[in-house]
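Q: here are the coordinates; sequence isn't available:
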C-alpha cells in the first residue's frame, strides 16, 4: 500500500512508539498519584513532553494544555470563549473552508445566539485581509482561522491577520493541526492567542492533542468543556493519557526542516508528472502559499468516487477524513468557487517524510492507468473531447 493520505493521519514514528512503550507496561502509574514513585514518574514524563511542545511554540510550559485531540480543543475554545465573553459580544469571524469541527460547532452556537461572519475566499482559497478588517465590530469576540487548510494546503497569513486584529481587542484562534511540522513559523511572535494541534498528524499517536493558550496581561477566559479533577489547571478534567502524551512530546522533538524540504521536492515532482502525463488535470490553489506535502488535483470528468476504488494499492482521499463518506462535493473547494462537478472529480494527495520517489512513480502509473480506463468507457468524456460539453 502506497500511503498518500497523511493529512487524515500519519504512521507513528518508531522513536515515538519506543518512547511510549514503557508507559504502557512498566511505568503505568496515574500521573495525578504523586504519593508514590510510579505516579511521580508518569507526572515527570508528562511535564517533559509539555516542555518539548512548549519549546516548539516558543512558549512557556504553563501555556500548553493537553486534550484528546484537535476536535476536542476546537470545541473547548469555541464553546468556552462564547460562554465567557457574551457580556462583550456574540460575534465570531471565520470562513466556510474551516474544518468541520469548527463549522459544526459554530452552527450549534448560532442556535444559542452567536452571530457568525463567514469571510469569502478567492479561487486560490485566500481571504481578502480588507474583508477581515471591515468585518470586525465592537461586539466581535473571536476570529477563528485555520493556519493551513487540510484539503488544499492553503496557508493563511496569520501574522498579518494578527496585526489587523491586535488593536481591536479581539482574540485570534487558529486550528494549526495541519501546519505544525510542515513549515517554519514563529508562533510566539505571530500574535496568535490560541491554537490547537493533534499528535496523529505529525507521526504521533491518535487520541491526543492540545492547546497553546498564550498568557496575557488580561488572562484569556475559557469555560471548561470537561470538568472533573484539577488536571490541566482545572481547564480539562480526566486521567492523563500518559503514554500518548509522551508520544506526542517525542513527535514534536522529531520535527525537522530537512523532512519539510524533502517532502516539498517530492510533492512538486508528483504534481508536475501528473499535469504533464494526464490530460485535463489541474492543481487547486496552485498559485497560493501551500503546505509542502499537500496537493488537491482535478481529473476532469473522472469522479473521485469512481477513481478511488480502482487505486487498490494507493491510500488517498477526496477530502477531509471527517467527511470522506459524504456524497456532496468538498465544502472547501466549493467555498473557493470551484464548480460542484469539478469538486467531485478532485482527489487530495498528502505526503509524509516516509514517502519515496519510487513509490510516487508507481502511484503515478496506477493513477494514469485508472484515469485512462474510466475516460475510455465514459460517454461524458467523449462528448467533452468532441466539444459538445
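A: In hand now; what should we look at? Everything quoted here is computed from the prediction, not taken from an experiment.
Q: Could you use CA atoms for every contact and neighbour count after this?
A: Noted.
Q: Show me the helices in the stretch 1-150 of the chain, by range?
A: Under the criterion DSSP state H, counting those that start in this stretch, the stretch 1-150 of the chain contains helices at 14-20, 37-57, 70-84, 100-110, 129-135.
Q: Tabulate those helices (TSV), appending distance to residue 381.
A: Below are these laid out as TSV (distance: least, CA to CA, whole Å):
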stretch	distance to residue 381
helix 14-20	46
helix 37-57	49
helix 70-84	40
helix 100-110	33
helix 129-135	40
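Q: out of those, deepest packed?
A: Comparing those by mean neighbour count (mean count of other CA atoms under 10 Å), helix 70-84 comes out on top with a mean of 21.
Q: Please state the offset of it from the chain centre?
A: 16 Å (CA atoms, centre = their mean, to the nearest Å).
Q: hmm, back to that, among the helices of the stretch 1-150 of the chain, which is nearest residue 292?
A: For residue 292, the closest of those is helix 37-57, at 18.8 Å, according to CA to CA.
Q: Pull the residues that contact the closest one.
A: 23, 27-34, 60-61, 63-65, 186-188, 212, 242, 245-246, 248-250, 252-253 (CA atoms under 8 Å, 6 or more residues apart in numbering).
Q: do stretch 219-235 as well
A: Here stretch 219-235 makes contact (CA under 8 Å, 6+ apart) with 32, 65-66, 75-77, 79-81, 83-85, 213-214, 236-240.
Q: Among the contacts of helix 37-57, which ones are in strands?
A: Within those, residues falling in strands by DSSP state E are 64, 65, 212.
Q: In addition, the following structure is provided for comparison:
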C-alpha cells in the first residue's frame, strides 16, 4: 500500500503488529515441527503452543485448559452452536439469539432450525441494544438450552450488557455464549466476572494473524459439546487436525501486546474517532447509527444524506471504509443490522462504517472527512 492509502476498516481486520510477525517467523522455517510429534523439535513446538495458550487465557482471565484453538471465530461459533445442540437433541431444543448477530451465528441458527430446534431472535431498540425484559419473557426455565448474544456488534460497535444477560440466562438454568470477536483485545473481557460459559474470538481483530481463533469453554459450566471433527483428538477432542503453530504463536503474542497496549490504544483511537464523528455530524441530515454511550471506542457507523456507500467505496480507492460487515459488504443490499434497528433501505445504503485502529494517524482524518463532505454535497440522492 502506498502512503496515500488510508485504512479505516479495522473491524474487518487489522494489520499485523511487527512484534507478532517477528514471533511467528521462526515457526515457518526453523522451528517448523508438528506440535504433536514426540521428538525434541515437536516438543519445542508444543511448548510454544502451550505458552500461547497461557497468554490467550490471561487476556480473558480463563484457565489455559479452557482454550480450544480453531481456524477463526466463525469455526468456533459453528463448533459451539452445532456441537452443543447436537449433544442435546432429546431435550432443551430452544436457543435465543439476536437479529443483529454476525452471520456466523444467524446462519448457523437457521441451519439448526432446519433440524428441528426452536430459535428465537431478539429484537433490538433503535440504539441497537436488546430489551432485557423481552429476554426474560422469551427464555424458558429448564427448556432453553442457550442464549447467544454478541458482546460488541461488528457494524455499529454497540456493546450489549453482557453481565446482565448472563445473569438472566443462568437464572433460567440455560447456558450463555457470546461472540466476542470485536471485544477481545480492545476491552476488558473477563469471562469469570461476566459468568460466560462459551466465548468465541479471533486475533486478527487486534493486530494478530488471520486463520486462527479460539473457543473458550468454561470447565465449571454444564456446557457439553459434541465433537464435529474427528481424526486424532486434538484440542481436547473438539478440533482434530495439525495445529497451525505459527498462527497460534502469533495469537499468543497479540494477546500479550493487547494487555500491554489496551489503555493507550483506547485513548489514541477514541480521540481520532471523536474528531471524525464531530465533523461528520455537522453535515445537515447525518445521524449516528447505534448507541452513542454504549459503543466500542473505535467504531463509527453514520448515515449520511445524498450518499451511496457502495459508490463511495468504489470511487475512493485510496480510502478503506465499509458499508457493513466484511462478510456481506460485497453484496449490494441493506445491512440486516441496520434494518433491525429501524433504518429503511435508503438510510442503510447511505451509511458508512468507519473503524479506527492504532495505526491510524490524526493526519488521516482530513482526507477521509473531505471526501465524505464532497460526496454529500455533490452526490445524487438515493430517493
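A: Received, thanks. As the structure is a computational prediction, the values presented were derived from the model and not from experiment.
Q: So after superposing, what's the score?
A: Superposed pair, TM-score by TM-score structural alignment, normalised by the length of the second structure: 0.95. Supporting alignment: 375 aligned residues with a CA RMSD of 1.3 Å.
Q: picking that back up, are any of the contacts of helix 37-57 of the first structure buried, and which?
A: When those are checked for burial by 16 or more other CA atoms under 10 Å, the buried set is 23, 27-32, 60-61, 63-65, 187, 212, 242, 245-246, 248-250, 252.
Q: coming back round to it: quick one: which of the helices of the stretch 1-150 of the first structure is nearest residue 351 of the first structure?
A: Closest among the helices of the stretch 1-150 of the first structure, using CA to CA: helix 14-20, at 17.8 Å.
Q: equivalent range in the second structure for that closest one?
A: Taken onto the second structure by TM-score structural alignment, helix 14-20 of the first structure occupies residues 18-24 there.
Q: cool, and stretch 298-307 of the first structure?
A: Using TM-score structural alignment, stretch 298-307 of the first structure pairs with 303-312 in the second structure.
Q: if we can go back for a sec, the match of helix 14-20 of the first structure vs the first structure - mean distance after superposition?
A: Following superposition, stretch 18-24 of the second structure is found to deviate from the first structure by 0.2 Å on average (mean CA distance after the TM-score superposition for the first structure).
Q: Just checking the distance from that stretch to the centre of its chain.
A: 22 Å.
Q: same deal with stretch 118-132 of the second structure?
A: Worked out by CA atoms, centre = their mean, stretch 118-132 of the second structure lies 18 Å from the chain centre.
Q: Give me the contacts around that stretch.
A: Under CA under 8 Å, 6+ apart, the answer for stretch 118-132 of the second structure is 93-100, 109-110, 113, 134-135, 138, 156, 158-160, 165, 289-291, 340-342.
Q: Can you select the buried ones among these for me in PyMOL?
A: A single PyMOL command selects the buried members of the contacts of stretch 118-132 of the second structure (16+ other CA under 10 Å):
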select buried, resi 93+94+95+96+97+98+99+100+109+113+135+156+158+159+160+165+289+290+291+340+341+342
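Q: And residue 329 of the second structure? What does it align with in the first structure?
A: Match for residue 329 of the second structure (TM-score structural alignment): residue 324.
Q: Grab the nearest non-local neighbour of that match.
A: Spatial nearest neighbour of residue 324 of the first structure, excluding adjacent residues (CA to CA, 6 or more residues apart in numbering): residue 318 at 6.4 Å.
Q: if I read this right, that neighbour contacts residue 346, doesn't it?
A: Yes. Because the distance of 6.3 Å satisfies CA atoms under 8 Å, residue 318 of the first structure is recorded as touching residue 346.
Q: Now do the shared contacts for those two.
A: Common contact partners of residue 318 of the first structure and residue 346 (CA under 8 Å, 6+ apart): residue 304.
Q: Surely residue 285 of the second structure is in contact with residue 305?
A: Yes. Counting by CA under 8 Å, residue 285 of the second structure touches residue 305, with 5.6 Å between them.
Q: Between the two, which has more neighbouring residues?
A: residue 305 (22 against 11; other CA atoms under 10 Å).
Q: who's in contact with the more buried one?
A: Under the criterion of CA under 8 Å, 6+ apart, the contact list for residue 305 of the second structure reads 284, 285, 286, 350, 376, 381.
Q: Repeat that for residue 273 of the second structure.
A: Here residue 273 of the second structure is in contact with 297, 298, 299, 300, 356 (criterion: CA under 8 Å, 6+ apart).
Q: How about the second one, nearest residue that isn't a chain neighbour?
A: In this case it means residue 298 of the second structure. Leaving out its chain neighbours, the residue that sits closest to residue 298 of the second structure by CA to CA, 6+ apart is residue 356, at 5.0 Å.
Q: What does that neighbour correspond to in the first structure?
A: Alignment note (TM-score structural alignment): residue 356 of the second structure maps to residue 351 of the first structure.
Q: what's the neighbour count on that match?
A: The number of residues near residue 351 of the first structure, taken as other CA under 10 Å, comes to 22.
Q: If I follow the layout properly, it ends up in contact with residue 4?
A: Yes. At 5.3 Å, residue 351 of the first structure and residue 4 qualify as touching, with contact defined as CA under 8 Å.
Q: Give the equivalent position in the first structure for residue 340 of the second structure.
A: Aligned counterpart of residue 340 of the second structure in the first structure: residue 335 (TM-score structural alignment).
Q: ok, that match - contacts?
A: If you count contacts by CA under 8 Å, 6+ apart, residue 335 of the first structure has them with 96, 97, 120, 121, 125.
Q: Recalculate using a threshold of 7 Å.
A: 96, 97, 121 (CA atoms under 7 Å, 6 or more residues apart in numbering).
Q: Sort out which one of those residues lies nearest residue 204 of the first structure for me.
A: For the contacts of residue 335 of the first structure, the nearest to residue 204 of the first structure is residue 97 (25.5 Å; CA to CA).
Q: For that closest one, which non-adjacent residue is closest in space?
A: Excluding the flanking residues, the one nearest residue 97 of the first structure by CA to CA, 6+ apart is residue 332, at 4.5 Å.
Q: which residues of the stretch 201-350 of the second structure fall in helices?
A: Under DSSP H, counting those that start in this stretch, the stretch 201-350 of the second structure gives helices at 245-280, 309-315, 336-340, 345-349.
Q: need the ones you listed in JSON lines with distance to residue 170 of the second structure, can you?
A: What follows is those, written out as JSON lines (distance: least, CA to CA, whole Å):
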{"stretch": "helix 245-280", "distance to residue 170 of the second structure": "29"}
{"stretch": "helix 309-315", "distance to residue 170 of the second structure": "41"}
{"stretch": "helix 336-340", "distance to residue 170 of the second structure": "26"}
{"stretch": "helix 345-349", "distance to residue 170 of the second structure": "35"}
